[in-house]
Every structure is written in C-alpha cells, then in structure tokens.
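In: Below are the sequence and a predicted model; questions follow.
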Amino acid sequence: MAKWKKPVGRPFLALRGHTYYARLTVPEDVREFFGKTELWQTLKTKNLKDAEYRASRIVTEWKAQIETYRGNVGVAHRALEWRKILEDERRKDAVLIEKFTRQHGYKPTLARDVDELGLGTQQMVYSDELERIYHEEGPDAMRRFADIVEGILLPTPTHVDEYLSSLSVESRTKQQREHHLDLLNKRFPALPVKRSDVTKWIMEMEQQSLAENTIKARVGTCRGYFEFLQRLDYLNPDEANPFEGHKFTSKRKASKQDLRQAFEVSDVPRLIDAAKNKPRKDPNLVAAITIAAYTGMRREEIARLKVAHVKERDGIRFFDIIDAKTKAGLREVPVHSELAALVDELVEKSSDGYLLPGESVTKNGERGDAVGKRFKTLRDGLGFDGRYVFHSIRKTVSTLFERASVSHNEAAEIVGHEKTGMTYSLYSAGMSLVQKQRIIQKITYMRVN
C-alpha cells in the first residue's frame, strides 16, 4: 500500500501514490462534532497547482464548519479569517519569491514558475468567495466583506474587551455597556457607519416603545466606544462620530401603574412580622427590612454593612456607610432606638464580619441580591404587586420625614440623596450626629392589628 507523503510548506495537502488529498487536523474543542481527529478528502488530481486550489476551497469550508460549531458565524468573523489567510499567504509567497530569485537570478513571473511555486492560491479562492457573496447576498454585502478583509472597515467587536477594561465603572454598569455593544454589533457588524443609518436605528428603537433613557444609554455607549477607537487610531480620528448629536422623539408617558410605590406606613410592620413568622427562619431578611425601615438605607448598603461599620462617637452609635451607590451615599447614620437591640444581636452573632452573615455574592459583587429575591417572595405572599420593591421601604422613610416637616437637605443626609443648592452641596460640612439622631427618631410606625 502506498505511503502518505506531506509536501513541505503545504500543511493542508497530502500525497498518496499519485493522488493529492486535502487534510486538516480537527481542533480538540470540536472533535465531538466531527467524531474524528483529522479530516481527509481526495482531490482527484496529481497536479500540485490544481491540488492546492481545490484543497484551499475544501479546507475553507471545513474551517467555516468548525467556526459554526464554535458559534462564530458572523460576517466579520469570516472576513477576519480571510484577512489572516491572505496575510499568511503573502508572507509565505514573499519567502518563496526571494528564494527563487536567488537561485535563478530573476523573479518568478512566468506562469510555469508561479504554478510550480503555488503562488497566490488562496487569493484565487478568495476571489471565488467574493463572487459567491456577490451572487448570493448582493454587491453591498460583497463590498462590506471585502472592506473588512482589506482593513477599510473595522469589525465592531474587535476592541470591545479593551474598551471595557479601560472603564472605571461598577461591574453592573460595565455589563450594561457590554450588552449595548452586543446590540451595536448585531446591527452594525463593522465600523464606521453612516450617521443616517444610526438615525434609522434610533427610530426603530423608538417604534419599539423603548423608554427614551434606554435608547439614550445605548447610543451613549456606542458614542463612547467610537471615541475610544478614534483616540487609539483604530478609526480615523478626524471623522465625525456618527453616534453624536442625535435627537430623540420617543417620550413615553409614565403611567402611575408603572411607577414604583412607597409602602403605606402601616404596611412596614406587616412586612417585618411576616418575615419573622416565615416557616423557615430568615433572620437576615428580618434584619434587612428592619434596618431599612429605621434608616432608609438601600438594600445593598445594608448587605455590605460590617460589624466594624457600627461605630460610636460622642455617645451616639451610628452606621458608617463607606460603600455606597453614589458620593452622597457615603454618610453616617445614627442607630435608631428601635434598632439598638437588633444591632447588638447582629454584632454578637456575626460569623463572617457582616451584619447579614452568609449572604452569597453575585458576579456583579452584590451581597444583597438574594435578600432582594427573598423579599420579593415575601411581598408576593402579602398580596403586593410588582410596583412594590425593597426600595419602596426607602420611599416610605422619605414620606415619614416629609410628614414630620424634615427639610429636604436634612432628610438627604440621612438617606444619602444629593442636597439642593450650591451653598449646602458645596460648602456645608453637614449636620452633626446629634442633629441626625434627633431627625432619625422621627421615624415611627403604628401597628394596625
């Protein structure tokens, strides 16, 4: 039986007897789909030039199938694959031409020399691919494909990871922007794009009744990514940013049914009692609701409170909130008299340094997510609809302050809102703990039996 021979410098060819075969090693991550480690197919020729041409077409189809199994089927991905193939061939051909020239004293310009060296084989297959795209998808699709291959257009996802790594934002915000750029890639696989095309995209989103802020956030992320690409010269820095300066006309009117509601003052004790009476004890949920009820703190602020954050100064115990959603959220909140015994118990029984011990942390770094889900189950059991969330307790606290004639800026220092007015927001050192303690004691709940 004839032995296999593998021509030097031609990894996708094998010769058996007088017949050439196409061959490709199957990557390990997709071998289960093919059921084999190598792919082989006879080329039915003994001519090397014909064999190279036929093998290139077959191997290209095999590689496309591999990428399909991997989930990489986009136009941009295929175009980048072709860019790499052609760049590799140009480098290989340059070496062959230089070697031939040294040996013969002239460059290989004759057809027989080109055929013998196998120059430009992949370029011929690429021309066939462009012709196929032209007939199957149209001239515009062919031009876009060719522009990516030739480097005129930049595949949208090429530098997304680099851009996201450059951002100094919270994990959740980074995930939102990654989602926005995924939508951008689905709409525009390559950049730059025409401003008019971006306008059409915005109009389509408006027709989907998306909230104006949602559309603005998506376009804003795209604008920032485009600016990033220009700053690093991945795109022409002198070109106008097509995502800039758009007008938004979709202003969906807010319905009262859509707005988050504050719990009634009498509802808060019901929530606390229901949490205490759960068949399966949940002390963390009880503590979270109770602390929120007497401080107005956000769920995540409570979940991140550590034993070390319970401090005392001038005879007043307080929560030192050093990890908050906003700058205004960094504050000191006195411990309400109704919380004193609970806080003592939480400090004493903490097993991991947190007031709410043992809570899992999400990939976004949030400790309060599971508490929020358990609160939702509790809420549903009491008959409240989706307008009522954990944050609704915070709204109730704000309502109590307003009814007790507490000013906006005083309440803001307790709940962690921005203060109004330049004098207070820029120059004031804030209220003393004594003043805050006086205000926080205005939070009272009447139980309705």
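Out: Sure thing, it's come through.
In: From here on, just use CA atoms for contacts and neighbour counts.
Out: Fine.
In: What is the subsequent helix or strand relative to the helix or strand harbouring Val114?
Out: Using DSSP states H and E, Val114 maps to helix 111-117. Note on helix 111-117: by DSSP H and E, the next helix or strand toward the C-terminus is helix 121-137.
In: Now do the buried residues in that next one.
Out: Neighbour counts over helix 121-137 (16 or more other C-alpha atoms under 10 Å) mark 121-123, 125-126, 129-130, 133 as buried.
In: repeat for stretch 70-77
Out: For stretch 70-77, a neighbour-count test (16+ other C-alpha under 10 Å) marks 75-77 as buried.
In: ok, residues contacting it?
Out: Here stretch 70-77 makes contact (C-alpha atoms under 8 Å, 6 or more residues apart in numbering) with 30, 64, 67, 145, 148, 155, 189-190.
In: Turn those residues into TSV, columns for neighbour count, secondary structure and distance to Phe228.
Out: Shown next, in TSV, are the contacts of stretch 70-77 (neighbours: other C-alpha atoms under 10 Å; DSSP: H, G, I helix; E, B strand; the rest coil; distance: C-alpha to C-alpha, whole Å):
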residue	neighbour count	secondary structure	distance to Phe228
Val30	17	helix	35
Ala64	17	helix	31
Glu67	16	helix	29
Phe145	23	helix	24
Ile148	23	helix	19
Pro155	22	strand	14
Pro189	22	coil	17
Ala190	22	strand	15
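In: adding another structure so you can compare the two:
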Amino acid sequence: MADYLEKRRQLYYAVLTVPKALQAVLGLRFVKSTGTGDKRRASIIASQLVAGWKLQIEQAKGNDTGFLADAIQFRADIENELDAEHRDTLESVLLDRVSTLEQSQGFTQAKQFYDVAMGTQTPHSLYFDNWKSQLTISPRTAEQYAKDVKVFIEQFPVIEDVNKKGVSLWLDGLSAKGVSRDTQLRIIKGCRNYWKYLSRYNIKGMVEQPFNQVILADKGKKKAPREPFEPHEIVELWSMAKSRQEDTLADLIALGAYTGARIEELCSLMVKDVSEDVFNIIDSKTSAGVRAVPIHSHIKPIIKRLRDGSQDGYLLPNLTVGKFGDRSNTMSTRFSKLKTKAGHGHTKVFHSLRHTLVTTLVNAGVMEFHIADIVGHEKKGVTGNVYAKAISIDVKRVAIEKVSYPFPELT
C-alpha cells in the first residue's frame, strides 16, 4: 500500500493515478488526505480509498465489477482487525464511502453496501462458487443449475432479502415475461439445491426453504407439441443432406428413421455394440433406454459400410465432442439448419423421427409394449408390470420390418 501513500509535511495522502484514457473524465489522479501522520493507520485508510477509486475507474470503463465485492473486503478487514483504534478508523472510512456511494448510486445501494460491510447482510458471492464446485450431478446439469441460480441472485443480491413472498412475486414476474412453467420448475429445482447448501451455514436472517410448495401462475409460453415428420419429408431431408455432401448427417437421418433412437444414442454408438443384425444401445438417458434394437433390412448396407470404415471405434465417426463429452450437439445443430432450410418449423426436430416411427408401428398394429421395448420407453401401469420383461429380438424384428419409407436403395 506504500505505493499509494505520499507524505506531505506531517500527514500521509492516498493517491492513485487515473489511466490516460479516462483522465478527461476523472482527472489526472485521485488524491485525499488520510488525516494522520501514523503510517499504519494511513495505510488502512488509503487501502479503502484506493479500492473505491478503482471501482470508479472500472465503472467509467463500463465494467460492472459489482460494488458488493468492495463491501465484502471492508467486512473482512474490519473482522480481521484486532486493534480497536484501527477498527474504528476502518469504520470511519466506511462511513465516508457510504456517503459518497449514496450521492452517486442512491440510498438503497449505499445502505446495502453498509449492511454487507458491517456483516448484517450476506451477498451470495461468498457461497456461490463453493456451492457450484461441490455439485455431484452431471456437468451439463450443473451448468444449467448455475445459470438458473444466477438469475435468482440478480433479483436477490443478498441472502437476507429472500423470503417466500418475494420468491412468489419474482416467479409471477417471470410468468408475465413469458417464461414457461417448465422453465420455472427447472429454475426452482436449481435454487432449491442452492438454498439447501446455504442452510449448512446457519446464516442469521436466512429463511427456511423458500422454494417449497411454490404456486406457479398458469401463464407464460407453452411449448407447442412436437410433430412427427411425414415419411416423404424424411426422405426429402435425407436427399438434401446427400446433395449437400453431408453424408454423415444423411446416415444419421436414415438410422433415426428406421430405429426411433434418440440422436445422442445414435451418436454414441460404438462399433463393438453393433452386429450385422442388432444395435445394442447401452448409453441412454433412462434405464428403459438400454435395449437391443434389430437392424432394419433397408439400412443393413449403411451399417456394414460404417462398421467397416470406422477408425475411431464409433459407428458414426469423427464427430465433434462437446464440452460435456457428448457427440451429438454438432449433429443436432446441422440437422436443425437442414430442416429449417427445408421449411420445417420448431415443432419438428430430430426427435420427430422417433415420433414418426412410433406412429408407423401403431398404425401397423404393433402392440404398445412391443413399441416401448423398441424405442426405450418406460412401461407404466398394471399392464406395464405384466410386460416388464423385454420381448425377444425376433418379435422386435417382425415389428420393425413393418416400417417403410420411400427411400431409394440405401447403400
């Protein structure tokens, strides 16, 4: 801190040079007397003055560094200072900072700054990163939780401001903005996890779980149901992919059409899990999704070509791996662009191929629980328990061969 101190006669002054680009706005440098000739005391005062000036510089640059970060530093300095006189000095500097903040930012932010610095309010930044790092869920889900909790924190910057009524009003506001009920439920799930973590620390003024038994307004955008593709539309998409020399995408479309498998299931298929006659899907998002699917006779030439040509062990080779280790994101994006170019809206996605196959099997008279075994759906209800055991691969093969599309010969 000596770099920010200048001694003039009997007193020390805090000084900080302003970056050249901002000198027209803020002046050449900040200078203020610490009011003392005691270097230790002057250093304490100067550290807080300089912190405030640096915050002004960042704000002048257009960077929102979060004024509460400075309040947290005040809090730590006050709590760690054992000398009563020096602690009084820090609190005096704090009052000066609060006065300046009130003039520039208003009473509400100035009071919040003071409460955080004095330890009567607790910003989420003290706990958020540690909460995120200890999550034991999948990386993708953890990332979504963190994004959702940040939305919550933007509304409630300090923990003591959170209460059940405030949370309900906030969720009503999300509904009014068109945020769907499903999205709100997802946000609540992440926030509930975060609040459960905070409860370990017995934070004074923190309410019990404010996200339990929340009543959501029945408003907001409702997702339009996904629609199946017509068989000729699937062939058109496949033909477009072939004409654009997107052969892997064309193969993916054909496999999806004849298996009803999810895109992530197909993209993660290993060659070792595919024989001449059967896909063994072992990487699925549900236990019911782990299954054996017979290979339709129309796509056997594609399967042979892919198995023989694979050099990385995957049936669909050389796909880009996403940050969470998935191989389907890039292909999903490519399919989305293709179907949009073909004139299909948001209700038709890759998953719609699955709907098409299910619809085709239903229309062909295949039993519901045989279809569930083929596409990896859960079997529910009393009847589901009766048919809980997987049907034979031969029965599935008879069913899958009832599926037909107006493709040219696939090779």
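Out: Arrived safely. This is a predicted model, so every value here is computed, not measured.
In: How close are the two chains, by TM-score?
Out: TM-score for the superposed chains, counting by TM-score structural alignment, normalised by the length of structure 2: 0.85, backed by 400 aligned residues with a C-alpha RMSD of 3.4 Å.
In: from the buried residues of stretch 70-77 of structure 1, which ones fall inside helices?
Out: Within these, residues falling in helices by DSSP state H are 75-77.
In: where does the closest residue to Val125 of structure 1 other than its chain neighbours land in three-state SS?
Out: For Val125 of structure 1, ignoring the flanking residues on the chain, the nearest one in space by C-alpha to C-alpha, 6 or more residues apart in numbering is Arg57 at 6.2 Å. Following DSSP: H, G, I helix; E, B strand; the rest coil, Arg57 of structure 1 is assigned to helix.
In: any idea how far Arg57 of structure 1 is from Asn47 of structure 1?
Out: From Arg57 of structure 1 across to Asn47 of structure 1, the span is 16 Å (C-alpha to C-alpha, to the nearest Å).
In: Show the contacting residues for Leu96 of structure 1.
Out: By C-alpha under 8 Å, 6+ apart, the contact set of Leu96 of structure 1 is Leu117.
In: and what of Val415 of structure 1?
Out: 295-297, 329, 394, 398.
In: would you list the residues you listed in TSV and tack on neighbour count and distance to Leu235 of structure 1?
Out: Below are the contacts of Val415 of structure 1 laid out as TSV (neighbours: other C-alpha atoms under 10 Å; distance: C-alpha to C-alpha, whole Å):
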residue	neighbour count	distance to Leu235 of structure 1
Thr295	24	50
Gly296	26	47
Met297	24	45
Gly329	21	39
Arg394	22	46
Ser398	22	49
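In: And these, which two are furthest apart?
Out: Spanning the widest gap among the contacts of Val415 of structure 1 are Gly329 and Ser398, at 14.8 Å by C-alpha to C-alpha.
In: Please identify the helix or strand for the aligned partner of Trp82 of structure 1 in structure 2.
Out: Under the alignment (TM-score structural alignment), Trp82 of structure 1 maps onto Phe74 of structure 2. According to DSSP H and E, Phe74 of structure 2 maps onto helix 67-80.
In: in that helix, what counts as buried?
Out: 67-72, 74-75, 77-78.
In: hmm, back to that, Arg57 and Asn47 of structure 1: which has the busier surroundings?
Out: Neighbour comparison, Arg57 of structure 1 and Asn47: the larger count goes to Arg57, with 18 against 14 (by other C-alpha atoms under 10 Å).
In: so what's Pro237 of structure 1 up against?
Out: Listed by C-alpha under 8 Å, 6+ apart, the contact set of Pro237 of structure 1 reads 230-231.
In: ok, His309 of structure 1 touching Arg331?
Out: No: judged on C-alpha atoms under 8 Å, His309 of structure 1 makes no contact with Arg331 at a distance of 11.2 Å.
In: intersection of neighbour lists for those two?
Out: Jointly contacting His309 of structure 1 and Arg331 under the rule C-alpha under 8 Å, 6+ apart are 320-321.
In: Could you give the residue range in structure 1 aligned to stretch 265-273 of structure 2?
Out: By TM-score structural alignment, stretch 265-273 of structure 2 lines up with residues 301-309 in structure 1.
In: Now do the same for Val293 of structure 2: helix, strand or coil?
Out: strand.
In: residues contacting it?
Out: Applying C-alpha under 8 Å, 6+ apart, the residues near Val293 of structure 2 are 259, 278-281, 374-375, 393, 396.
In: please redo it, this time with the cut-off set to 7 Å
Out: Contacts for Val293 of structure 2 (C-alpha atoms under 7 Å, 6 or more residues apart in numbering) come out as 278-280, 374.
In: How about Pro157 of structure 2?
Out: 123-124.
In: What lines up with it in structure 1?
Out: Using TM-score structural alignment as the criterion, Pro157 of structure 2 maps onto Pro189 of structure 1.
In: That match and Leu154 of structure 1, how far apart?
Out: 9 Å.
In: same question, Ile66 of structure 1
Out: Note on Ile66 of structure 1: its distance to Leu154 of structure 1, by C-alpha to C-alpha, is 23 Å.
In: what's the closest of the ones in helices among the buried residues of stretch 70-77 of structure 1 to Glu52 of structure 1?
Out: Ranked by distance to Glu52 of structure 1 (C-alpha to C-alpha), these are led by His77 at 23.8 Å.
In: want to try CSV for the contacts of stretch 70-77 of structure 1, with distance to Gly386 of structure 1 as columns?
Out: Formatted as CSV, those follow (distance: C-alpha to C-alpha, whole Å):
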residue, distance to Gly386 of structure 1
Val30, 45
Ala64, 47
Glu67, 43
Phe145, 47
Ile148, 47
Pro155, 41
Pro189, 37
Ala190, 40
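In: and Phe318 of structure 1, how far is that from His309 of structure 1?
Out: Separation of Phe318 of structure 1 from His309 of structure 1 (C-alpha to C-alpha): 8 Å.
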